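Novice: attaching a predicted model along with its sequence, questions to come.
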Amino acid sequence: MSKLRFGVVGSGAIADFTCKAISRAHSACLSSVASRRFSQAKEFAHKQQIPNIYKDWESLLEAQDSDAIYVASPTTSREEICLAALANHKHLLCEKPFLNAASIDKIAARAQSEGLAFMDATHFTHHPRTAKIIQQQKQHLGPVNRIHSAFFVSMMDRNNIRFDSHKEPTGAIGDIGWYNMRAIFEYMRPTGAIKTISGAIKRDSQTGTIISGAGLIEFASGQTSTFEFGYDSGVWQMDLDILGESGLIQLDDFVLDWRDSAAFYNPEYTPEFVVRRGQASPDKFEHQQVPIEQSQAVQMIEDFCRLTSPDNQVERIQAIERARATQSLIDQYCQAVGVAV
């Protein structure tokens, strides 16, 4: 079986990590790259052993040496590149966030009309632990009534693209808060529309970039979620509490697992989650381990490759629903805190 050939638009840190995952996947390989500066594309291609280098993304998309495009460009340029990739009949794996939910709808409609796969590049969705947690929820927690998540990274480098509001207009909301919102969709699957949403954000005093925030969402079903996120922390925090009628599931690495991810590499560690019920004290907490053979990023690539098969129409629709549901929560939170989308 031939490997899915990836063309890459972008040469930043996240593109570097995802390209390593593509190279490690059994079903994929790297074929081409384009970046804003040709010199960066050449350096990136040498590092990642990518055979074909293009002066711009338009040339890359028009070439016949790729089957799929991984888009790791700034948020404000993603829609244009995604639509052009689909017009050139390339499957599409795209970084998040998007401009808004309407932008996802445009991209999704074009992908479906062309018979192509479209998926956002959120790693933890593809971790086998995610499926195991959902299974445990059904068996032991009962209906999930509330979720609390906290995702903070220590990153106040103002030279980073994240601090350029012209390229990343929602700052930490879209970049970091995306994972809080995705956790709501993956682990709570709220029913009904949002009843109330409130929150607060903090802007960097020098650049005006949104660097952190917090919020509360109440759904018509009575389910609630509280969340916090940001760059202005001296530590990485990735905590998630999933509370059901009969217990609690906790993770302290829900975004990037401690074992093998974009930020951490501890090969001797086995990913796990903790189940608590009733008045159990720490010695009665259930630590459920989930051994993995490949990282969640590599699993994401493998899942995307399967998605490109025309037989997987249901999975394609589910991938679009995940992206749109997440972006829709981002949009509504932005509106609640006065950020234009």
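Specialist: Happy to help now that I have it.
Novice: contacts, neighbours, all on C-alpha from now
Specialist: OK.
Novice: so which bits of stretch 22-32 are buried?
Specialist: Buried residues in stretch 22-32, counted by 16 or more other C-alpha atoms under 10 Å: 22-25, 27-32.
Novice: try stretch 291-300
Specialist: Buried positions in stretch 291-300, judged by neighbour count with 16+ other C-alpha under 10 Å: 295-300.
Novice: go on, stretch 152-171?
Specialist: So stretch 152-171, judged by 16+ other C-alpha under 10 Å, has buried residues 152-153, 155-156, 162-165, 168-171.
Novice: need the residues that contact it.
Specialist: Here stretch 152-171 makes contact (C-alpha atoms under 8 Å, 6 or more residues apart in numbering) with 74-77, 172, 176, 207-211, 228-238, 334, 339, 341.
Novice: show me what the biggest strand by length in the chain is packed against.
Specialist: Longest among the strand segments of the chain by residue count, using DSSP state E, is strand 232-244. In terms of contacts (3 or more C-alpha pairs under 8 Å, 6 or more residues apart in numbering; DSSP states H and E), strand 232-244 is packed against strand 144-154, strand 247-251.
Novice: try it against this one:
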Amino acid sequence: MSTIHSSSSDKPEGADISRRGFVGVTATGLVATALSNPGVAQAAEEAADKNGVIRWGFVGTGSIANAMAKTLRQAPSGQLVASSSRTLEKAEAFAKKHGASKVFDSWQEMIESDEIDAVYVATPTSVREEICVAAANAGKHVLGEKPFASLPSVKRITAACRKNEVAFMDGTHFSHHPRTTSLRSKLDTTVGERRRVESVFQFNIRDASNIRMQPKLEPMGAIGDAGWYNMRAIVEYIDSDATLDEASAYLRRGAETGAVIGATGVVAFTDGSISTWSCGFDAGAGRADLRIDGDVGNVDLEGFIRQDKDGSGSYRYRSQKKGEKRVDEVIRVESSLPGSALMFEDFAAQVHDASLREQWSQKSERTQMLLDAVWESAIQNEKS
């Protein structure tokens, strides 16, 4: 069995992330006055002149881009303005469908446009870094779909964003839902010392032509696509001071394209906490469940990456301290918007407040670090 060890912490720092009432503030255009950095302040002031609305350009017109274009309509802070694709016909069809006023037949041309503030990169993983870095160098804020090619690739993207004083975020939705932030704030009292995080994310892809089933475009297959959420659950719910000790994983490939269609593994940390995880494209029934165990109690999140139709989410909390009555309750966290829409709101908040940016970049880096570790172990175990 091959395990991957690490002695570096590579952990997020700082307080928890908040939208800080962004929607209410940006309507007045006052948020720019809170920024001290001249370059950032200028960008924020220009955005404030447009009533704080972030003008988005989408690179890519596939299924995830279509889903996010619909979601963006729910976000008060953003507006889809432009689209680009490998062909002008696809870009035009996407723009017409979603009400974008500008069309570009190349992403290079779009990122140079003065008519957009931010770029959403919804392309195959294999070309994502080039576009994200170029967009940052062009002064555009960057939202990149996940996963990324590697941790060095993510760090090149975040470095370009830091250098050019633009915001960066990856496209993980559940991190932005109030259920996640509420639960994180209560873990020390409800769960206590985190000992174990168990997560499963599986569904079925029956079409072999799906991009996620093409190893040249998505080399990590299910580990990169679905396993990213397993790793992000670790980032969100394992103590951020925990240092990776070792990772062990096993994968399975589909016969038709050779894509990775499933994987299972263990991630252990030097503080004694551990995460077991499983992901797959070949499940008979979809599942996205999470359990957090500690020395005080445990929490179950059924459908941890999703929310109810009204935007709210819930989790089940159990605890039985010695001499006290057993606790078993479902806690509901209200939200008028789904996590995907709140992602755009959080993104807009960090566009206007540079102090919010570093935490999101470090979440991306730490998630990819864990993903790289389990991928390396899975490949080594496949060869042995």
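Specialist: That came through fine. Since the structure is predicted, the reported quantities are computational estimates derived from the model, not experimental observations.
Novice: so where is the longest strand of the first structure in the second structure?
Specialist: Alignment of strand 232-244 of the first structure against the second structure: residues 282-294, by TM-score structural alignment.
Novice: name the residues of the matching stretch that are buried.
Specialist: Neighbour-count burial for stretch 282-294 of the second structure flags 282, 287-294 (criterion: 16+ other C-alpha under 10 Å).
Novice: same question, stretch 42-62 of the second structure
Specialist: 43-45, 47-48, 51-61.
Novice: next one: stretch 82-90 of the second structure
Specialist: Neighbour counts over stretch 82-90 of the second structure (16+ other C-alpha under 10 Å) mark 82-85, 90 as buried.
Novice: between the two ends of stretch 65-84 of the second structure, how far is it?
Specialist: Start and end residues of stretch 65-84 of the second structure are separated by 11 Å (C-alpha to C-alpha, to the nearest Å).
Novice: equivalent range in the first structure for that stretch?
Specialist: Under TM-score structural alignment, the alignment places stretch 65-84 of the second structure onto residues 15-34 of the first structure.
Novice: returning to that earlier point: can you select the buried ones among the contacts of stretch 152-171 of the first structure for me in ChimeraX?
Specialist: To isolate in ChimeraX the members of the contacts of stretch 152-171 of the first structure that are buried, counting by 16+ other C-alpha under 10 Å, one can use:
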select :74,75,172,176,209,210,211,228,229,230,231,232,233,236,237,238,334
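Novice: skipping adjacent residues, who's closest to Ser336 of the second structure in space?
Specialist: Gly311 (5.3 Å; C-alpha to C-alpha, 6 or more residues apart in numbering).
Novice: contacting residues around the alignment partner in the second structure of Thr207 of the first structure?
Specialist: Mapped onto the second structure by TM-score structural alignment, Thr207 of the first structure lines up with Thr257. Residues in contact with Thr257 of the second structure (C-alpha under 8 Å, 6+ apart) are 208, 213-215.
Novice: same check on Ile301 of the first structure?
Specialist: Applying C-alpha under 8 Å, 6+ apart, we find Ile301 of the first structure in contact with 21-22, 25, 28.
Novice: of those residues, which are still contacts in the second structure?
Specialist: Contacts conserved in the second structure for the contacts of Ile301 of the first structure, using both residues aligned by TM-score structural alignment, their matches' C-alpha atoms under 8 Å: 22, 25, 28.
Novice: distance check, the second one against Tyr187 of the first structure.
Specialist: Summarising the geometry, the distance separating Ala25 of the first structure from Tyr187 of the first structure, computed by C-alpha to C-alpha, is 27 Å.
Novice: in the second structure, what residue corresponds to Ser328 of the first structure?
Specialist: Using TM-score structural alignment to pair residues, one finds that Ser328 of the first structure aligns to Met369 in the second structure.
Novice: hmm, its match is touching Ser153, no?
Specialist: No: using C-alpha atoms under 8 Å, Met369 of the second structure is not in contact with Ser153, being 10.7 Å away.
Novice: neighbour-wise, which of those two wins?
Specialist: Higher neighbour count among Met369 of the second structure and Ser153: Met369, with 20 against 17, using other C-alpha atoms under 10 Å.
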